[in-house]
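> Quick one, fold the following:
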Amino acid sequence: MSDGLAGGYDLVIFDLDGVVYLIDKPIPGAAEAVERLRGDGIAVAYATNNASRRAADVASLLTGMGVPAKPDEVLNSAGAAAAVLASRLPAGAPVLVVGADALVAEVRDVGLTPVFSFEDKPAAVVQGYGPEVGWRILAEAALSVRAGATWVATNTDRTLPSPRGPLPGNGSLVAVLRTALGREPDVIVGKPEPALFTTAASLSGAQHPLVVGDRLDTDIQGAVGAGMDSLLVLTGVSGPAELLAAPPERRPTFVAADLSGLFRPAEDLRLPLRLDAAGGWRLTRTGDRAALDGDGDPITALRLTCGATWDGVPVEALEAVSPAAATLLENWGL
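Reported below is the predicted structural model:
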């Protein structure tokens, strides 16, 4: 059993995009982290909002990257959305699919009929991310929802992380229909809804799981909603500036630069750090302002400053005293 953070949990649930890989490239250290967890006897699961791949395809992709995974360890929003539809519609009902082939296959596998035209009188529209989604299928979806079809979105992630920077995600495509229809989807299946996390814990029999994610608005908010501890890693979408300004429902239990944090002492990563000084840094509060001085581990500085901003100091009221602090705040986009 690991003596680090992960050793206090019986299951680690990983988000994928921005945590384990970026599109199709593994994040350095991810494979080693998963192997070490397995060697320590800690169960792992993968929960992703990306609906463009089936569970078996995700497991195969991970395994090909050197990250060991089995299909039954992968939970994705495509399968969850299909399950929601199957519970609401009669067998064989037509469902207009906006998304990748993986979502089409999931809909078919639950006994429903994928269609792609308003003329097929779909009973529901299911919308997931697909790199080929364009105006034509969005137009068919708009017509169908306006005619009364139930609108189910696999997730509303605004962006997808990539090696080149954030790219439009399913939430951006959902926003197209939201604008055209003037309404919200009837059901949003993926994170921040807690179902993917609670299902992963239930399937493994875990009593004390840890969620690892890169997004405050999906992974971390979903973990908070599920009543689970969470670790934010800074390898994907959410960065220090967003963490400093996070509302209570989006605040992780821990923060780390990357997955190596799983093997550091939990108290070195816990949020917030309400001290005047730690690890070479000093934080001085004066009224509604706070000044950071010194030099040291950036994660320690982030934990200290979260202690101030989460207690009411405006993010824009953080000041740097030392050159190292000035560089750090600049790197954080402040």
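> use CA for all of it now, contacts and neighbours both
OK.
> Provide a list of residues in contact with the residue nearest the centre of the chain.
Residue closest to the mean C-alpha point of the chain, counted by Cα atoms, centre = their mean, is Asp219 at 3.6 Å. Residues in contact with Asp219, defined by Cα atoms under 8 Å, 6 or more residues apart in numbering, are Asp15, Lys191, Pro192, Val211, Val212, Gly213.
> can you list those in CSV and add neighbour count, distance to Arg282 and secondary structure?
Output for those, formatted as CSV (neighbours: other Cα atoms under 10 Å; distance: Cα to Cα, whole Å; DSSP: H, G, I helix; E, B strand; the rest coil):
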residue, neighbour count, distance to Arg282, secondary structure
Asp15, 26, 33, coil
Lys191, 27, 36, coil
Pro192, 26, 35, coil
Val211, 26, 30, strand
Val212, 29, 29, strand
Gly213, 33, 28, strand
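> Same list, those residues, but as CSV with distance to Ala180 please.
Formatted as CSV, these follow (distance: Cα to Cα, whole Å):
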residue, distance to Ala180
Asp15, 31
Lys191, 24
Pro192, 24
Val211, 35
Val212, 35
Gly213, 32
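> What is the nearest of those to Ala149?
For the contacts of Asp219, the residue nearest Ala149 by Cα to Cα is Lys191; the value is 22.9 Å.
> neighbours around the closest residue to that closest one other than its chain neighbours, how many?
Here the nearest residue to Lys191 in space, its sequence neighbours aside, is Thr218; by Cα to Cα, 6 or more residues apart in numbering that works out to 4.8 Å. Counted with other Cα atoms under 10 Å, residues neighbouring Thr218 total 22.
> what residues are up against Thr218?
Thr218 makes contacts with Asp157, Lys191, Pro192, Glu193, as judged by Cα under 8 Å, 6+ apart.
> Touching, the first one and Gly171? I think so.
So that's Asp157. Yes: between Asp157 and Gly171 there is a contact under Cα atoms under 8 Å: 4.5 Å.
> if you go through the stretch 101-250 of the chain in chain order, where are the strands?
Counting by DSSP state E, counting those that start in this stretch, one finds strands in the stretch 101-250 of the chain at the ranges 113-115, 124-127, 150-153, 159-160, 167-168, 187-188, 209-213, 229-233.
> Sequence B follows; please return its structure for comparison with A:
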Amino acid sequence: MPEPTLAAAVEVVLLDLDGTVYAGGRPVPGAAPAVAACREAGVDVRFVTNNASLPPEDVAEHLGRVDVPARPDEVRTSSQAGALLVREACGEGARVLAVGGPGVAGALTDAGLVPVTSADDAPVAVLQGFGPRVGWAELTEAAYAVRAGALWVATNTDATLPRERGPAIGNGSLVAAVRNATGAVPRVAGKPEAPLLLAAAEGRPALVVGDRLDTDVAGGHAAGLPTLWVSTGVDVAATVVAAPPEHRPTHLGADLGALLEPPAAVDRDEDGPAVTWASGGARVRVEDDVLTAGDGGTPLELLRALCAAAWERADAGRPVDVPAEVLGRLAPLDAR
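As a prediction, the model looks like this:
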């Protein structure tokens, strides 16, 4: 009997968006057929995003434009998770200062809360999310409310946003302005914290999928969920090899097609003082604290073997240097 695929081993896959399903206005190759195959296999799909500026309806519409049909109820945003945190702390009907794009105020309304726009409206909480038009006036209102004792919840703290021209200022940079002005520290709803992912999973066995180690993978760790890193976005393969424990994914894939494959095994073999890790045709060997790699295997197989070796050695307090020429063989993954 064939081994279950990564997707078939869970009830729901939690997919990051930018860098995983699409890149700006372009679809990521292989994403649409992988999502369709998950649905055909009876696995639920949730699109989970730290981007708080847009309501789920707009996110679903954008997904349709990149050939991934989606319903609004399949989308989970950090604004929604933040609104739930506020409601749990303050109760339905609470007045909340909404800072960010229309997705922030919409999430508050949907959660039974009352969004307001000024600290003079006596809000009991502030929900701060990204919005391209957020400026000094909105940030100052947030600072006034936080200083007055309002609960402060940030949808996410991503310092930058991926854009076609390069990294742009993200919500974390705007949150830093309010923090600098008040000395307060917000509660955070989005990745890498657990609330957004736990809300999206709804108590079911889930797999977190994304391209960023410090948000998607770290968020999976915080939520106690397995993770799949894909090489289609921000983090390059060499960064994965050097990742600290909290940023290490459970599984490695080139793209979302990895969801349709069984988990890849890495075999470990000891021969006296030497240890070899093997994945497919790739072989990585460490002897006398020197790492070498054989010529075989695909870049992804080599990455799996390198991660197994480097992580084991780092955890044992005996890290090894990976030669630049070996890391260079991972470059085809980064060019995707």
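> Any idea what the TM-score comes out to?
TM-score for the superposed chains, counting by TM-score structural alignment, normalised by the length of the first structure: 0.85, backed by 325 aligned residues with a Cα RMSD of 2.9 Å.
> returning to what we had before: what's the most distant pair in the contacts of Thr218 of the first structure?
Distance extremes for the contacts of Thr218 of the first structure: the farthest pair is Asp157 and Glu193 at 12.1 Å, using Cα to Cα.
> of those two, who's got more company?
Asp157 (22 against 19).
> any idea how far the more buried one lies from Leu262 of the first structure?
Applying Cα to Cα, to the nearest Å, one obtains 25 Å for the distance of Asp157 of the first structure from Leu262 of the first structure.
> Same check on Glu119 of the first structure?
52 Å.
> which of the two has more neighbours?
In terms of neighbours (other Cα under 10 Å), Leu262 is the more surrounded of Glu119 of the first structure and Leu262; the figures are 26 against 10.
> re earlier: may I see the strands of the stretch 101-250 of the first structure arranged in a markdown table, with distance to Ala78 of the first structure as well?
Converted to a markdown table, the strands of the stretch 101-250 of the first structure look like this (distance: least, Cα to Cα, whole Å):
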| stretch | distance to Ala78 of the first structure |
| --- | --- |
| strand 113-115 | 13 |
| strand 124-127 | 9 |
| strand 150-153 | 9 |
| strand 159-160 | 16 |
| strand 167-168 | 18 |
| strand 187-188 | 11 |
| strand 209-213 | 19 |
| strand 229-233 | 23 |
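> What segments of the first structure are helices?
Using DSSP state H, the helices of the first structure run over 30-39, 55-64, 77-88, 101-109, 135-146, 170-181, 195-204, 221-226, 240-244, 298-309, 323-331.
> got those helices as a markdown table, with distance to Glu316 of the first structure and mean neighbour count columns?
Converted to a markdown table, the helices of the first structure look like this (distance: least, Cα to Cα, whole Å; neighbours: other Cα atoms under 10 Å):
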| stretch | distance to Glu316 of the first structure | mean neighbour count |
| --- | --- | --- |
| helix 30-39 | 34 | 17 |
| helix 55-64 | 40 | 18 |
| helix 77-88 | 36 | 21 |
| helix 101-109 | 43 | 20 |
| helix 135-146 | 40 | 18 |
| helix 170-181 | 28 | 18 |
| helix 195-204 | 34 | 19 |
| helix 221-226 | 24 | 24 |
| helix 240-244 | 10 | 20 |
| helix 298-309 | 9 | 23 |
| helix 323-331 | 10 | 16 |
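> To Arg250 of the first structure, which of these lies closest?
Proximity to Arg250 of the first structure (Cα to Cα) singles out helix 221-226 among these, at 4.6 Å.
> The closest one corresponds to what range in the second structure?
Per the alignment by TM-score structural alignment, helix 221-226 of the first structure matches residues 218-223 in the second structure.
> Number of residues surrounding the residue lying closest to Trp281 of the first structure once chain neighbours are set aside?
Excluding the flanking residues, the one nearest Trp281 of the first structure by Cα to Cα, 6+ apart is Gly294, at 4.6 Å. Gly294 of the first structure: 19 surrounding residues under other Cα under 10 Å.
> any idea how far Ala326 of the first structure is from Gly294 of the first structure?
The gap separating Gly294 of the first structure from Ala326 of the first structure is 10 Å, by Cα to Cα.
> What of Pro209 of the first structure?
Pro209 of the first structure sits 37 Å away from Ala326 of the first structure, going by Cα to Cα.
> Ala124 of the first structure too?
Ala124 of the first structure sits 53 Å away from Ala326 of the first structure, going by Cα to Cα.
> and if you look at Thr159 of the first structure?
On the measure of Cα to Cα, Thr159 of the first structure and Ala326 of the first structure end up 29 Å apart.
> swap in Ser52 of the first structure?
Per Cα to Cα, Ser52 of the first structure is found 41 Å from Ala326 of the first structure.
> again with Gly296 of the first structure
Applying Cα to Cα to Gly296 of the first structure and Ala326 of the first structure gives a distance of 13 Å.
> Surely Pro252 of the first structure is in contact with Val233?
No: the criterion here is Cα under 8 Å, and Pro252 of the first structure misses it with Val233 at 9.9 Å.
> For the nearest residue to Ser144 of the first structure once chain neighbours are set aside, grab the count of nearby residues.
In this structure, Ser144 of the first structure finds its nearest non-sequential neighbour in Phe118, 5.4 Å apart by Cα to Cα, 6+ apart. If you count neighbours by other Cα under 10 Å, Phe118 of the first structure ends up with 19.
> Tell me who's in contact with Asn156 of the second structure.
Asn156 of the second structure makes contacts with Asn50, Ser78, Gly129, Asn171, Gly172, Val188, Ala189, Gly190, Lys191, as judged by Cα under 8 Å, 6+ apart.
> Also Pro185 of the first structure?
Counting by Cα under 8 Å, 6+ apart, Pro185 of the first structure has contacts Trp151, Val152, Ala153, Arg178.
> Translate Gly253 of the second structure into the numbering of the first structure.
Using TM-score structural alignment, the partner of Gly253 of the second structure in the first structure is Ala256.
> Contact partners for the alignment partner in the first structure of Pro192 of the second structure?
Taking TM-score structural alignment, Pro192 of the second structure has Pro192 as its aligned residue in the first structure. Residues counted as contacts of Pro192 of the first structure (Cα under 8 Å, 6+ apart) are Asp217, Thr218, Asp219, Ile220, Gln221, Gly222, Ala223, Gly225.
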